[in-house]
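K.L.:
with the input below, show me the fold.
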Amino acid sequence: MTDLSCKVLVLGAGPGGYVCAIRAGQAGLDTIIVEKAAPGGTCLNVGCIPSKALIHAAEQFHAVAEAATGNSALGITTASPKIDLSKTMGWKDGIVRQLTGGVGGLLRKAGVRKIEGEARILDGKTIEVRTAEGLSRISCESLVIATGSVPIEVPSLPFGSNILSSTEALSLQQVPETLAIVGGGYIGLEIGTAYAKLGAKVTIVEAKAQILPQYDAELSKPVLARLKALGVEVHLNAQAAGYENGVLRAKTAVGELKIAARKVLVTVGRRPVIAECGVADLGLDMQGRYIKINGKCQTSMRGVYAIGDVTGEPMLAHRAMAQGEIAAAVIAGEAANWDKRAIPAVCFTDPEIVVVGQLPEEARAVNAEAAVATYPLRANGRAMTLERTDGFVRIVHEKASGLVLGIQAVGAGVSEFAGEFALALEMCATLTDIAATIHAHPTLGETVQEAALAGLSKALHA
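P.N.:
All right, here's what the predicted structure looks like:
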């Protein structure tokens, strides 16, 4: 057995873990990061990046397929298109390799030692790692738990064969003729929309009364309309019950549904990786199934920190990255603390959804003076030239002061608004701040200024 020691030991090289390790290394702390696979975690390897690559490829194919019908308003016609999904996946894998290699280079540049292997925590200062060369024991002064999360398995639909998690769905070599998706959240809808555009017959089964149940119906309505336009069947208030002989069964209030499906994608949520690597044996204080932390990402055990998905919702890569920076700064002796006002969330559905801050009902529940200003994309020139006018921008604000409490948008390409939305909340912007800021013309971003003007009763183009 090899014995190693370090100041900072980071368990998991996902977005939170590798950012924490880089920052610790940059601060001059002797740092080791342990990861059983390629750096980048779920997000880079089998999540965020691969899914966006598939979404882009699907959109390109769908545009060509639409042109082949001769119904393009732009006057474009093509021959009947085909897609070699295995080649698409090869292109996607190339992007992933380039990015994981980049992360590895950044870790080396920061002086971080990376050990590849499966780790198990022995105590708050020691872990054991099974590597290709054998066992290693690593002791540390500060331990950072960044072990991430994995898809939740439904008992009646165990993963394997034709029952897929998002990981397998992003590595298919052929477009399935029929695809059923269990779960109408953002992961299922993103992947389902992509495969619908690639030619699969997609059916969505959602147990709740609407898709994207974490958001209000106004935001999800354009997405539902687009799904139906793409030929996707959506069954709400339906509970998946089992799968056999190419048929998914689902229970509804009016009886059992039988859905033909060559493949079934199960996307009902994710759970933190805690028990698998010995985290549970530390006896840390918990909040439900997640590790409880304070504003410095400290757990109930001195010298043990936790960041990312193991600390609860929202399970977002950029939240984990922000926590990783805080944990590294605290370990380095800096006065860091979580003081973020907003964490943007994006659904890369079609159309996209971006949400920052309070939704209308959330704001009204705590502030009777909360008001909403909305501007439709159909009134925006750039949206018209892109042939996508479905959606809107919405600003939730205090009626008297104009203080921005939340900003949301649904529409093609609105994910790029996330930075402006988050900045507005972090800087405590008012409607006047946004309205008085010159936005370039012609851009989709003008809709944000127009929404602010509408909230001030000074609308120009609506």
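
K.L.:
from now on I want contacts and neighbour counts done on CA atoms only, so please keep to that.
P.N.:
Fine.

K.L.:
and the helices in the stretch 251-400 of the chain?
P.N.:
317-331, 360-366, 381-385 (DSSP state H, counting those that start in this stretch).

K.L.:
return the most buried member of those.
P.N.:
helix 317-331 (a mean of 23; mean count of other C-alpha atoms under 10 Å).

K.L.:
now tell me what touches that helix from outside.
P.N.:
Residues from elsewhere that reach helix 317-331, judged by C-alpha atoms under 8 Å, 6 or more residues apart in numbering: 15-21, 23-24, 43, 142, 144, 296-298, 305, 307-309, 335-338, 343.

K.L.:
so which of the residues you listed are in strands?
P.N.:
Members of these lying in strands (criterion: DSSP state E): Ser142, Val144, Tyr305.

K.L.:
to compare against the first, here's another:
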Amino acid sequence: MKSYNVVVVGGGPGGYVAAIRAAKEGQTVALIEADHVGGTCLNRGCIPSKTLLRHAEVIEDIKAAENWGIHAGELTLSLDKMMARKDQVIKRLRTGIISLLKAGKVDVYQGVGTVQPDKTIMISANENQVIKAHSIILATGSVPFVPSINGMGEVSYHTSDTIFAIKEIPESIVIVGGGFIGVEFACIFQSLGTKVTVIEMADRLLPNEDPDASAALRKALQKKNITLLTRTTVASIGFGKNGKVVHVTDHAGNRDELICSEILMAVGRRPNLSGIADLRLKMTGPFVEVNDYLETSIKGIYAVGDLIGGSQLAHTASAEGSVAALNASGQRIAMNYKVIPRCVYTQPEIASVGLTEEEARKKGYQVKVSMYHHVGNGKALAIDRKDGFTKIIAEEKYGEILGAVLVGPHVTEMISTPAAFMHLEGTIDELASMIYPHPTVSETIMEAAASWLGKGIHS
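P.N.:
The predicted structure is shown next:
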């Protein structure tokens, strides 16, 4: 039986980063992956969706160019070529990860790893193998959550795992779930000419994000003629004369029938517990419970990523994977969740970091908020993306930056600026005094910070 210092179960953004980090710490490392390295993020999530969202952005620009005096002729779409490009991007990145693991001397095992309390792992593949570990990092990720709805067993539907294999552009689609997965797919399909309806049981889209950002997104999606049904639940699904039927009920008890070609279930994800049931780990609801050092209830076994809940973001999983790897290598480092950006790649983009205004007030901070609307920003006007804002949330007495919310073009790149200031414990004075390049949308960060201080020039 081969033995390793660290065995990582799962090769997604939490797992492969953990494996490489542990190897760089001088550990002997094995990585077990049942499917392709890169996990959901690379193969069925972040990367394919952002590739298609880039296509959607180009389609939107071509349509808008008519108003700019640029006439490109009749627009035609090839879903086959779009999907082929998506597959090329995935393949290239997957090959890169494999090369990194090989360069790091990480042994990669293909198969499902079943972990035992004595830290042996059986790998089911063509031939069952058993390996032994001193420390184990669980990074088995998550799978789409599909709620129990009448008719689900009789009508075909997609999840975020299957939608990327779609062969034809649907005439219409009903997306169940108005979180970040649902609204991103709404933008993709709307750009392709599909009639899109989004159903969300909460009172607004992106219910866990800033209300102003949610309102801005709602306005933008409605401009795209996307139908948004909030405070609405799905009672059942079935077949009708003209296609699939989604029966919905709104908050007032009114019922309606939505006819569509396709249904996408995008109500969230649940942890993938396959292969770890024998461990009988302590749980918090459906998630594996860990301490500040990402160690589970069994000493020497760590867990990261979607398996432990939290933000369920790829970069969070990677950060956790790195911390877990260091701890599995003999160090003692706590995971810091204070400054983790959250990004939604819709049109407009939404990015935030730290506390929302509501969260900050609930924690007892004396909060002061400033907001700068992009309608006054030269770059936003030049690129015809003026519908957005930059909001800074800070503690009133000392100017400690508590959070930031950005809506508009490129804000998923821009959010790193306020995040960096928060990481270095910078104040709002320092955020405002930095010199930003002009013309850029990033100048709105300076304007919002200066406005907070009562010193805004263009506010």
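
K.L.:
among the contacts of helix 317-331 of the first structure, name the buried ones.
P.N.:
Burial by neighbour count, 16 or more other C-alpha atoms under 10 Å: within those this picks out 15-21, 23-24, 43, 142, 144, 296-298, 305, 307-309, 336-337, 343.

K.L.:
right, so of the helices of the stretch 251-400 of the first structure, which gets closest to Gln98 of the first structure?
P.N.:
Distance to Gln98 of the first structure, taken as C-alpha to C-alpha, is lowest for helix 317-331 among the helices of the stretch 251-400 of the first structure, at 18.4 Å.

K.L.:
what range in the second structure matches that closest one?
P.N.:
Using TM-score structural alignment, the residues of the second structure aligned to helix 317-331 of the first structure are 314-328.

K.L.:
now do stretch 378-389 of the first structure
P.N.:
The aligned range for stretch 378-389 of the first structure is 375-386, by TM-score structural alignment.

K.L.:
start and end of the matching stretch, how far apart?
P.N.:
5 Å (C-alpha to C-alpha, to the nearest Å).

K.L.:
now it: how far from the chain's centre is it?
P.N.:
Its chain's average C-alpha position is 27 Å from that of stretch 375-386 of the second structure, according to C-alpha atoms, centre = their mean, to the nearest Å.

K.L.:
count of residues packed around Leu258 of the second structure?
P.N.:
For Leu258 of the second structure, the neighbour count with other C-alpha atoms under 10 Å is 15.

K.L.:
distance of it from Lys244 of the second structure?
P.N.:
For Leu258 of the second structure relative to Lys244 of the second structure (C-alpha to C-alpha), the value is 8 Å.

K.L.:
longest helix of the second structure?
P.N.:
helix 79-103 (DSSP state H).

K.L.:
which element follows it toward the C-terminus?
P.N.:
strand 107-110 (DSSP states H and E).

K.L.:
which residue numbers in the first structure go with that next one?
P.N.:
Counting by TM-score structural alignment, strand 107-110 of the second structure corresponds to residues 113-116.

K.L.:
same deal with stretch 281-291 of the second structure?
P.N.:
Going by TM-score structural alignment: stretch 281-291 of the second structure matches residues 284-294.

K.L.:
next, the buried residues of that stretch.
P.N.:
Leu284, Tyr290, Ile291, Lys292, Ile293.

K.L.:
stretch 129-144 of the first structure too?
P.N.:
Val129, Arg130, Leu135, Ser136, Arg137, Ile138, Ser139, Cys140, Glu141, Ser142, Leu143, Val144.

K.L.:
swap in stretch 202-210 of the second structure?
P.N.:
Applying 16+ other C-alpha under 10 Å to stretch 202-210 of the second structure flags Ala202, Arg204, Leu205, Leu206, Glu209, Asp210 as buried.

K.L.:
go ahead and confirm the first one touches Leu228.
P.N.:
No - taking contact to mean C-alpha atoms under 8 Å, the distance of 11.6 Å between Ala202 of the second structure and Leu228 leaves them out of contact.

K.L.:
what's the separation between the residue most central in space within the second structure and Asp429 of the second structure?
P.N.:
The centroid of the second structure falls nearest to Leu313 when counting by C-alpha atoms, centre = their mean (4.7 Å). From Leu313 of the second structure across to Asp429 of the second structure, the span is 30 Å (C-alpha to C-alpha).

K.L.:
just give me the match in the first structure for Glu359 of the second structure.
P.N.:
Checking with TM-score structural alignment, Glu359 of the second structure has Glu362 as its match.

K.L.:
and its match, how close does it get to Asp216 of the first structure?
P.N.:
For Glu362 of the first structure, the distance to Asp216 of the first structure - C-alpha to C-alpha - is 10 Å.

K.L.:
common neighbours of the two, please.
P.N.:
With C-alpha under 8 Å, 6+ apart as the test, Glu362 of the first structure and Asp216 reach no residue in common.

K.L.:
spell out the residue ranges of the helices in the stretch 1-150 of the second structure.
P.N.:
15-24, 39-44, 46-65, 79-103.

K.L.:
mean distance, the first one to its aligned residues in the first structure?
P.N.:
It stands for helix 15-24 of the second structure. By mean C-alpha distance after the TM-score superposition for the first structure, the fitted helix 15-24 of the second structure averages 0.7 Å away from its aligned residues in the first structure.

K.L.:
report the angle between that helix and helix 314-328.
P.N.:
30 degrees (axes from the mean of the first three to the mean of the last three C-alpha atoms, to 10 degrees).

K.L.:
where does helix 15-24 of the second structure end up in the first structure?
P.N.:
Going by TM-score structural alignment: helix 15-24 of the second structure matches residues 17-26.

K.L.:
now swap in stretch 161-168 of the second structure and tell me
P.N.:
Going by TM-score structural alignment, stretch 161-168 of the second structure lines up with residues 167-174 of the first structure.
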